[in-house]
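>>> Next come a sequence and a model predicted from it.
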Amino acid sequence: MIPELVFATNNNYKTKEISALLEGQYKVLNLSDIGCTVDIPETGSTFAENATLKSRYVVENYGIDCFADDSGLEIEALNNEPGIYSARYSGNKNDQENLELVLEKMKGLSNRKANFRTVVSLIKDGQVYLFEGLIYGTIRRTPSGEQGFGYDPIFEPLGYDLTFAEMSMAEKNAISHRALAMQKLIAFLKVQAAASQSGYQPLRYLKIS
């Protein structure tokens, strides 16, 4: 039987992305699958803090080991905004309004450098593990593409002439910030399992950049 992991998110697109990455290794459940309808507060000052707040909420209230991510777009010319406020940059959790605000603030700016960052927090057996993924790129002047979500239509990863929204899920999963963080999580789970079988104890707190 394939083991289950709870992903502390209500975002179905994120769930599909992660399910595709973990296909055949884990069955990924999200918050709705475990009956959690709470919009878990993200009051931290960093991606790591917010991700851990979400994973800890599930562990403390549902008694289920899980992982959570916090991701955001960091734009050099905007002092790394929107950063941890990416999902509600406009004051609302509205992808289109957030995207439009970024484009408005970027008007007339020649520096289009940006990066997407993800931190995944895994709480397993009472221990916290963090995994980070980072991808560099530029901000387009106009949106392009129908796939993805959030800022995907205006983010062009370095070395590509497509936005994330112009890529298939498989193409995006091969290079995205979330995929990179998840790949580290998957590798760690395998190492932890092997260490457990050998009698070694994993580190209590681990950050993999």
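Structure received.

>>> only C-alpha atoms for contact and neighbour calcs from this point on.
OK.

>>> Now do the helices in the chain.
Ranges of helices in the chain, per DSSP state H, are 12-21, 47-62, 95-105, 169-175, 177-198.

>>> of those helices, which approaches residue 30 most closely?
When the helices of the chain are ranked by proximity to residue 30, the top entry is helix 12-21, at 6.8 Å, counting by C-alpha to C-alpha.

>>> Quick one: list the elements packing against the closest one.
Applying 3 or more C-alpha pairs under 8 Å, 6 or more residues apart in numbering; DSSP states H and E, one finds that helix 12-21 makes contact with strand 27-29, helix 169-175, helix 177-198.

>>> Tell me what angle the last one forms with helix 12-21.
This means helix 177-198. Here helix 177-198 runs at 50 degrees with respect to helix 12-21, directions being taken by axes from the mean of the first three to the mean of the last three C-alpha atoms, to 10 degrees.

>>> And for helix 177-198, what's in contact with it?
For helix 177-198, the surrounding residues in contact (C-alpha atoms under 8 Å, 6 or more residues apart in numbering) are 18, 21-22, 71, 116-120, 122, 131-135, 173, 201-202, 208.

>>> want to compare, so here's the second one:
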Amino acid sequence: MQRKLVLATRNRGKVREFEELLAPLRLEVYSLLDFPGLSLPPETGRTFEENALFKARLVSSWLGLSALGDDSGLEVEALGGAPGLYSSRFAGEGADDARNNEKLLRLLEPYPEELRRARFCCVLALCTAQGDTYTGRGFLEGFITREPRGREGFGYDPLFLLPEWGKTLAELGPEVKNNISHRARAVRDLWPVLVKVFEG
């Protein structure tokens, strides 16, 4: 039985998270960082699910291996669900985390705390070496702070406050984050399929 899985991403933060989340399966986990000649084309899907499936199918077809595609983003209520699908490029193509965070804080500056509600969304798509596809979903509710807090995590983690913890995701550290994050919840949603595919 094949024990190899390719993560359809070059995001080092995501790779670290997935390696920890998938560790109990004892798989050989790779990512696009291991295949410098491969690069994903721009995302054109209209939903997180379309983008995740596109990545998984494309990478699986390239390599003949099972692939896991992830599309995730931040939806802010006061901004009508933005940045949403455009979370990674909210401040423009090639924007880094700092610029995306700065734009978000600038847009939300007029809003009081109670109107800064947000949620992280994650859709995972698994495409097996045989071409079968499966999806899983995870969500995490919170609020956007007025300034970055914490040094752990990546993306919008320093701005995403979890009221029940009184901390941002970037203040909680990987041990807690990998239990409660939207990505962790999506992995749990997909877990029965992962076990079936790789441990059958």
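Done, it's in. All values derive from a computational prediction rather than experimental measurement.

>>> Can you calculate the TM-score here?
Taking TM-score structural alignment, normalised by the length of the second structure as the basis, the two superposed chains have a TM-score of 0.91; 195 aligned residues with a C-alpha RMSD of 1.8 Å.

>>> Give me whichever of the helices of the first structure is most buried.
Highest mean neighbour count of the helices of the first structure: helix 47-62, a mean of 20 (counted as mean count of other C-alpha atoms under 10 Å).

>>> With adjacent residues omitted, what lies nearest to the residue nearest the centre of the second structure?
With distances taken as C-alpha atoms, centre = their mean, the second structure has residue 72 as the residue nearest its mean C-alpha position (4.2 Å). Taking C-alpha to C-alpha, 6 or more residues apart in numbering as the measure, residue 72 of the second structure lies nearest to residue 122, with 4.1 Å between them; neighbours along the chain are not counted.

>>> if I line the two up, what does that neighbour land on in the first structure?
Matched by TM-score structural alignment, residue 122 of the second structure corresponds to residue 118 in the first structure.

>>> shouldn't that match be in contact with residue 133?
Yes: the pair residue 118 of the first structure and residue 133 passes the contact test of C-alpha atoms under 8 Å, sitting 5.1 Å apart.

>>> of those two, who's got more company?
Just comparing residue 118 of the first structure and residue 133: by other C-alpha atoms under 10 Å the higher neighbour count belongs to residue 118, 25 against 22.

>>> how about residue 177 of the second structure, what's its partner in the first structure?
Aligned against the first structure - with TM-score structural alignment as the criterion - residue 177 of the second structure pairs with residue 172.

>>> Distance of its match relative to residue 14 of the first structure?
Residue 172 of the first structure sits 12 Å away from residue 14 of the first structure, going by C-alpha to C-alpha, to the nearest Å.

>>> And for residue 96 of the first structure?
17 Å.

>>> Kindly report the same for residue 89 of the first structure.
19 Å.

>>> same thing with residue 151 of the first structure?
If you measure residue 151 of the first structure against residue 14 of the first structure using C-alpha to C-alpha, the figure is 14 Å.

>>> coming back round to it: dump the helices and strands packed on helix 12-21 of the first structure to TSV, plus distance to residue 111 of the first structure.
Compiled in TSV, these are given as follows (distance: least, C-alpha to C-alpha, whole Å):
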stretch	distance to residue 111 of the first structure
strand 27-29	39
helix 169-175	23
helix 177-198	21
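
>>> now residue 138 of the second structure, nearest residue through space, not along the chain?
Beyond its immediate neighbours in the sequence, the residue positioned closest to residue 138 of the second structure (C-alpha to C-alpha, 6+ apart) is residue 186, lying 4.0 Å away.

>>> er, residue 46 of the second structure actually
Spatial nearest neighbour of residue 46 of the second structure, excluding adjacent residues (C-alpha to C-alpha, 6+ apart): residue 85 at 7.9 Å.
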